[in-house]
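Engineer: Below is the sequence, then the predicted model.
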Amino acid sequence: MIITDDMLNKLERLSALKIPESKKEEFKAELGKIVGFVEILDELDLAGLEAEVSTIKQSARLREDEPVKSEVIKDILKHAPKTYETYFEVPKIIE
């Protein structure tokens, strides 16, 4: 597939990028190579194959989900200059 100036302009708008005029031909060539690679993948015969979510055939072992009492909040808050209950206290900046 050949990337045209119109296609490149549309991609520029959609991506919110500005491609310098001096680089547009280079971008069109590189995008053409990428699209060409994807077109090669379209030639693969995938009939009868199921989509794979992972390349690993075994699943993760599950464990019981048990709540654990954590002291992380207390450890973090002891380093703060000012706290209120379980929150950082900061100066008011909005009137």
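Structural biologist: Structure received. Numbers count the residues shown, from 1 in each chain.
Engineer: okay, CA-based contacts and neighbour counts for the rest of this
Structural biologist: Fine.
Engineer: On the three-state scheme, the residue lying closest to Glu12 once chain neighbours are set aside is what?
Structural biologist: Spatial nearest neighbour of Glu12, excluding adjacent residues (C-alpha to C-alpha, 6 or more residues apart in numbering): Lys18 at 6.2 Å. The three-state label for Lys18, taken from DSSP: H, G, I helix; E, B strand; the rest coil, comes out as coil.
Engineer: In this structure, mark out all the strands, start to finish.
Structural biologist: Counting by DSSP state E, the segments of the chain that form strands are 83-84, 87-88.
Engineer: thinking again about what came up before, please report the distance of the residue nearest to Glu12 from Glu30.
Structural biologist: Distance, Lys18 to Glu30, by C-alpha to C-alpha, to the nearest Å: 16 Å.
Engineer: what does Ile3 give?
Structural biologist: Distance of Ile3 to Glu30, given as C-alpha to C-alpha: 9 Å.
Engineer: more neighbours, these two?
Structural biologist: Here Ile3 and Glu30 are compared on neighbour count by other C-alpha atoms under 10 Å; more neighbours surround Ile3, at 16 against 13.
Engineer: Okay, one more to line up with it:
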Amino acid sequence: MSIDTETARRVAKLARIRVEDDALPGLAQEFNAILGFIEQLSEVDVDGIEPMTSVTPQRLFRRDDLVTDGDQQDKVLENAPDAREGFFAVPKVVE
């Protein structure tokens, strides 16, 4: 696939980037270099290779999802300027 100056102009317009007319050939050339690199990547055989999230093999530490400091509603509501029925009360902002 080859990008010409008109396609580069259209991509710039879609990206809402102002590109001067004299810079369009250079932009098209950069797009072509990027697409060439992507084509090189598609030639690599990756059959049987596991996807990875990092270049170093490491396991994430996982902890049990336990509530350790719950059941403190009264203490939390002591900080509220206005609390009603066990909740923070806030003034109405939408009419």
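Structural biologist: In hand now; what should we look at? All values derive from a computational prediction rather than experimental measurement.
Engineer: on that earlier part again, quick one: closest of the strands of the first structure to Leu14 of the first structure.
Structural biologist: Smallest distance to Leu14 of the first structure across the strands of the first structure (C-alpha to C-alpha): 40.5 Å, for strand 87-88.
Engineer: ok, for Ala29 of the first structure, nearest residue in space, not its chain neighbours?
Structural biologist: Ile3 (7.5 Å).
Engineer: ok, that neighbour - contacts?
Structural biologist: Counting by C-alpha atoms under 8 Å, 6 or more residues apart in numbering, Ile3 of the first structure touches 28-29, 31-32.
Engineer: Identify, from those, the entry nearest to Leu62 of the first structure.
Structural biologist: Proximity of the contacts of Ile3 of the first structure to Leu62 of the first structure (C-alpha to C-alpha) peaks at Leu31, which lies at 43.9 Å.
Engineer: Please give me every residue in contact with the closest one.
Structural biologist: Residues counted as contacts of Leu31 of the first structure (C-alpha under 8 Å, 6+ apart) are Ile3.
Engineer: Could I get the full set of helices for the first structure?
Structural biologist: Under the criterion DSSP state H, the first structure contains helices at 5-15, 24-42, 72-77.
Engineer: where does the residue nearest to the spatial centre of the second structure sit relative to Ile38 of the second structure, distance-wise?
Structural biologist: Nearest to the geometric centre of the second structure sits Thr53, at 15.2 Å (C-alpha atoms, centre = their mean). Per C-alpha to C-alpha, Thr53 of the second structure is found 20 Å from Ile38 of the second structure.
Engineer: cool, and Arg62 of the second structure?
Structural biologist: In this view, Arg62 of the second structure and Ile38 of the second structure are 36 Å apart by C-alpha to C-alpha.
Engineer: again, but for Lys75 of the second structure
Structural biologist: Distance, Lys75 of the second structure to Ile38 of the second structure, by C-alpha to C-alpha: 58 Å.
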